[in-house]
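Q: Kindly return the folded structure for what I paste below:
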Amino acid sequence: MIGQIIKDLRRSKKLSQTEFAKIVGVSQTTVTAWETGKAEPSSSAITRIADYFDVSTDYLLGRPEKKLSSEEQETKDLKKFLENNLDNGMTFGDGKVTQEDREKLEIALTQIFYRYHDEFKKRKEEKGGFKF
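A: Modelled structure (predicted):
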């Protein structure tokens, strides 16, 4: 099962086995063995693969992932957005965003998120559902 998942992920990125092997730090023969079910990756390889494809190790192992409540999921997504965008050389127009700007943006986005989230929750409770 893990072999098929790795193969599907690798193909989704249009990587050859050789290219993927270099990324993960193993031989192409090892990748072939994983994908054909003749061998299984070590725990450290599983971690590197999960990190590269931005999936959980549970996903790679074919285990059902724990479902987060919608509130936890929204918070997680906001945090990921902020980490991925505010700390990676963000620019605005032609200007570089400074550390102070990033901190202000993080505060503003967080406030907007929670204001929207509370309003959305309130409307949903009042109307028994909310449609966009």
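
Q: can we go C-alpha only for contacts and neighbour counts from here?
A: Fine.

Q: Of all residues in the protein, which one is nearest the centre?
A: Asp54 (4.5 Å; CA atoms, centre = their mean).

Q: Can you give me the distance of Asp58 to Met1?
A: From Asp58 across to Met1, the span is 12 Å (CA to CA, to the nearest Å).

Q: another one to check against the first:
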Amino acid sequence: MLGERLRSLRVDNGKTKEELSIYLNMTVDAYSRYETGKRQPGIDGLIKLSIFYRVSLDYLLGRDDIKMPVFDRENVVSYRDLVELGV
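A: Take a look at the predicted model:
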């Protein structure tokens, strides 16, 4: 499931295996193994892929079919901030 998701996301986003391997600091062959299911990324790799594609880890791992966006913490206003602003 993970390999299929990675391939689909890569193709849908117009990226190459070379681009992903550079981003993940690995060889193209090593990245290709992710897509074929012969190798699984560690948690750090999963997080990087989630950020790169702006999808949730649950989506990557096949636990959810909805591509939940990853929120940039710097751009999310907290409830406390809103209260302080009097909103």
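
Q: For the helix or strand containing Trp34 of structure 1, which helices and strands make contact with it?
A: Using DSSP states H and E, Trp34 of structure 1 maps to helix 28-36. Where contact means 3 or more CA pairs under 8 Å, 6 or more residues apart in numbering; DSSP states H and E, helix 28-36 of structure 1 is packed against helix 2-12, helix 17-24.

Q: how about the strands of structure 1, start to end?
A: 91-92, 95-96 (DSSP state E).

Q: counterpart of the last one in structure 2, which residues?
A: Alignment of strand 95-96 of structure 1 against structure 2: no match, by TM-score structural alignment.

Q: Next up, the contacts around the closest residue to Leu61 of structure 2 other than its chain neighbours.
A: Nearest in space to Leu61 of structure 2, with sequence neighbours left out and distances taken as CA to CA, 6 or more residues apart in numbering, is Leu2 at 5.3 Å. Contacts for Leu2 of structure 2 (CA atoms under 8 Å, 6 or more residues apart in numbering) come out as Tyr34, Glu35, Gly37, Leu60, Leu61, Gly62.

Q: before we move on, what about Arg10 of structure 1?
A: With CA under 8 Å, 6+ apart, Arg10 of structure 1 has these contacts: Ser16, Gln17, Phe20.

Q: what about it, distance to Phe20 of structure 1?
A: Arg10 of structure 1 is 7 Å from Phe20 of structure 1, by CA to CA.

Q: By neighbours, which of the contacts of Leu2 of structure 2 wins?
A: With neighbours defined as other CA atoms under 10 Å, the most crowded of those is Leu60; it has 24 neighbours.

Q: Go ahead and confirm Thr18 of structure 1 touches Ser27.
A: Yes: counting by CA atoms under 8 Å, Ser27 is a contact partner of Thr18 of structure 1 at 7.4 Å.

Q: And Arg5 of structure 2? What does it align with in structure 1?
A: Structural alignment (TM-score structural alignment) places Arg5 of structure 2 against Ile5 in structure 1.

Q: count of residues packed around its match?
A: Residues near Ile5 of structure 1, counting by other CA under 10 Å: 16.

Q: surely it meets Arg63?
A: No: checked against CA under 8 Å, the pair Ile5 of structure 1 and Arg63 is beyond contact range at 11.4 Å.
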